[in-house]
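**Student:** Next comes the sequence, and after it the predicted model I'd like to discuss.
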Amino acid sequence: MTFLTQMAAARCGTITPQVRQVLIDEKIHENDLLTRIAEGRIVIPANRNHTSLLAKGIGAGLTTKINVNLGVSEDCCNVEAELQKVRRSIELKADAIMDLSTFGDTRAFRKRAVEISPAMIGTVPVYDAVARYGKDVAAITVDDFFDVVRMHAEDGVDFMTIHAGLTQTAIQRLRITPRLTHIVSRGGSLLLDWMTANDKENPFYEHFDRLLELCRQYDVTLSLGDGLRPGSLRDATDAAQIQELIFLGELTKRCWQAEVQVMIEGPGHVPLNEVAANMLLEKKLCHGAPFYVLGPIVTDVAPGYDHITSAIGGALAAAHGADFLCYVTPAEHLRLPDQDDMKEGIIAARIAAHAADIAKGIPGAIDWDNAMSAARRDLDWDRMFGLALDPEKAKAYRASSKPVDQEVCTMCGDLCAVKRSRTILQPETDAAS
């Protein structure tokens, strides 16, 4: 039986079950959704082997989605703890989960995550190639790399980060571009090591058609990684980053020719005044493909608070065209995040995404805020908690400081402006209530 990718189906005018799910979740006309999938401006990462998936769309005219990174490492190899993070991420309404495991039985963990997750699952196969084969990076073969890609596809992974734009030309550009932090992408640094040791081209660039065939077979969405993303403000928007982005734009067209869905990964550490320009460059150079950004982090001096630095950058980035935000936790740059860190990162990313949706004019986005404002006007605390992005925290704060007048809070008490002005401006409504 011949299977169609989501892009191929859209080009035929076929409404897949995944498209139907997106139409339920989003305020977009069916024809507009199909057109944008067909053009590559929207992707629905949905591996045909991920049977527990509740499909989501990423791209033009849709709500901004958020991703959570997790996975086991050599220093923190607690599989059950990471699976609990998967469950908690879903409870906290993450749209996607990236398994970045680098140690132990990575396949068993990945398959379990796919089995229990209705959220889309992403991976970085080059990490797993190192973990699985236990070889020196230089000794990994091209077939080794592609065998791992096939394994991830078979296991039901919906999107894969592949740093195919990190070519020898891009590395040469890096060598002549003075950088403060060189390469901060793990996948990018591993491929740099392999390419330098073997004096060969990036295997994923050289054999890109082979990669596309695997993606088409399972309908895996390619997330073309930014191996040369800036890891410090000083390195943002430099020649090496843009050189790689140019290659990613060329590869995007090859994906679309093969009817493979693709999105582009972006920076990184970016000053506020350069965020909008980075979004414009990606959309121009990569032909409107969905853009997936890490943060961006807008200052380098806040370790312990990088969920805030990234939320600031993420809101601005999404308001200017980014479609998918990778969360950042307070533990960024410091250690593997725990569940508390993860929650802080998810909430911060969701705030950024929603703020951007309002700015972008996504249909219905501001309705949630209007409902909250009405509940505040009415001093209806139960309704406020029900509408809160994090009801648990809102209730805990309220319970920790009880007012004498239960209608108000301990910030203003009898001087509550909302209650006082409502009494004057809505006397009939108050009397009726």
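**Tutor:** Great, that's in hand.
**Student:** C-alpha from now on. contacts and neighbour counts both.
**Tutor:** Will do.
**Student:** Now do the helices in the stretch 151-300 of the chain.
**Tutor:** 168-175, 186-198, 203-206, 208-218, 239-257, 272-285 (DSSP state H, counting those that start in this stretch).
**Student:** Can you lay out these as CSV showing mean neighbour count?
**Tutor:** Shown next, in CSV, are the helices of the stretch 151-300 of the chain (neighbours: other C-alpha atoms under 10 Å):
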stretch, mean neighbour count
helix 168-175, 17
helix 186-198, 18
helix 203-206, 19
helix 208-218, 19
helix 239-257, 20
helix 272-285, 17
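**Student:** Just give the closest residue to residue 395, not the sequence neighbours.
**Tutor:** Nearest residue to residue 395, sequence neighbours excluded (C-alpha to C-alpha, 6 or more residues apart in numbering): residue 385, at 6.6 Å.
**Student:** try this one side by side with the last:
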Amino acid sequence: MTQLEAARKGLITEEMKTAAAAEKIDPEILRQKIAAGTAIICLNSKHAGVRPLAVGEGLRTKVNANIGTSKDDVSIDKEMEKARVAVAAGADAIMDLSTGGPVDEIRRAVIAEAGVTIGSVPLYQAALEAVNVQRKAIVDMTVDDIFAGIEKHLEDGVDFITVHCGVTRSTVERMRNEGRVMEVVSRGGSFTVEWMAHNNAENPLFEHYDKLLQLVKPYDCVLSLGDGFRPGCLADATDRAQIHELILLGELTQRAWDAGVQVMIEGPGHVPLNQIEANIKLQKRLCHGAPFYVLGPLVTDIAPGYDHITCAIGGTLAAAAGADFLCYVTPSEHLRLPTVEDVHEGVMASRIAAHAADIVKGVPGAWEQDLAMARCRKQLDWEGQFRLAIDPEKARRMRAESGVDEEHGACTMCGEFCAYKVMNERQQKEAAGG
């Protein structure tokens, strides 16, 4: 019985209890959300020793970090270090998107060692098997090849898989009729579009969706319905292809629920600030409140090297409007495979966005953290500030590097003219009757 089926029967599982405790909510509230499909628990039945992750309505906004090799950099050690840094920085989940080197070994190492929820895109596996093992083109993958890749990831214990089921021939036609600046920027989406064109056939993951549900259900793996037509630039945001795919994903969500399979929806991409809230509301309406997992969204196209910032701006607005899960973007986006330092910066940027949105959402404990920080700042309690900081190590290091005289308490920005210091001294004099 899946978490969804248990919730619908009124049963509170151990996974629900553990996840609810982490969210600081009553397990019955979480059960009701899972039963309604507005929340999910990410935990493959084969992924032992990891805490179940709840994602959805009214819960803390979660953050995912993407890692993975490419053909140009196949180092397992680098990717494992990135996984460790991402987890240490507070990432709730890691997606392994490796496309170079020993991808099976990398995925299994990440699952075994990361200690958090793991996601993947099994279509990459099928493509690599076709090219490297069977010595054929990606477009010559068979339906069986695609499903074999999915099954391998499920067996390894991946907790959620991105599947581009909404990339269909009719959606491609709408994209071409309207016109796009960047067409398809999703890697999995582009594989699927080219496969359909070459084989003059429908997307296997759409045509054989019931088979996919049957395959996934025994593992209780979450289907992350991918946005193959997500906009890759502001000019393509909220166009026919994106919205048509979203309509299809809403229909596929209902079919998954009918089969007892948990679902979340992946979202855009590059979106102007004034369209973000509408995108979130549209997704929630068309997909019946299913959890929304967004990449960014990035609010401008002109900031290579700073796209973790453009992501954080868009992610804050998206999460405040109801997005449930933020996929980070690093400073390397559009430029290179991210470094270990890029991964840290990307996680921190998205965690700041998630927390800022949680204050707006009224997530338990979010407001209280900021209030505690304010009180520590008022008292010039530096140890308290470091303890509450989202990145304590960086905050402590930056203060130490300033060479500040700890005896006087203030920082080097204002020194003796520190407003807190002035006000605290006045209050001390008043208390002493001065």
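**Tutor:** Alright, I've got the coordinates. Worth saying up front: this structure is predicted, and the values here are computed from it rather than measured.
**Student:** that older thread, where's the residue nearest to residue 395 of the first structure relative to residue 393 of the first structure, distance?
**Tutor:** Computed as C-alpha to C-alpha, to the nearest Å, the residue 385 of the first structure to residue 393 of the first structure distance reads 9 Å.
**Student:** out of the two, which sits in the busier spot?
**Tutor:** Using other C-alpha atoms under 10 Å, the more surrounded residue of residue 385 of the first structure and residue 393 is residue 385, with 18 against 12.
**Student:** Surely that one touches residue 397?
**Tutor:** No: contact criterion C-alpha atoms under 8 Å: residue 385 of the first structure and residue 397 do not qualify, at 10.9 Å.
**Student:** Kindly state which residue of the second structure is aligned to residue 116 of the first structure.
**Tutor:** The alignment partner of residue 116 of the first structure in the second structure, by TM-score structural alignment, is residue 113.
**Student:** Tell me how far that match lies from residue 50 of the second structure.
**Tutor:** Where residue 50 of the second structure is concerned, residue 113 of the second structure sits at a distance of 10 Å (C-alpha to C-alpha).
**Student:** So for these two, which residue has more residues nearby?
**Tutor:** residue 50 (15 against 11).
**Student:** my read is that one is in a helix, agree?
**Tutor:** No: applying DSSP: H, G, I helix; E, B strand; the rest coil, one finds residue 50 of the second structure to be coil, outside a helix.
**Student:** picking that back up, quick one: what helix or strand has the match of residue 116 of the first structure in it?
**Tutor:** For residue 113 of the second structure, the element it lies in under DSSP states H and E is helix 103-114.
**Student:** which residues sit against that helix?
**Tutor:** Contacting residues not belonging to helix 103-114 of the second structure are listed as 47, 69, 76, 79-80, 83-84, 87, 96, 98, 118, 125, 156-158 [C-alpha atoms under 8 Å, 6 or more residues apart in numbering].
**Student:** Among those, which ones are in strands?
**Tutor:** If you go by DSSP state E, the contacts of helix 103-114 of the second structure have 96, 118 in strands.
**Student:** Out of the contacts of helix 103-114 of the second structure, which two are the most distant from each other?
**Tutor:** 87 and 125 (24.1 Å; C-alpha to C-alpha).
**Student:** What ranges does the second structure have for its strands?
**Tutor:** Under DSSP E, the second structure gives strands at 39-42, 53-56, 62-67, 93-96, 117-120, 160-163, 222-225, 263-267, 292-295, 325-327.
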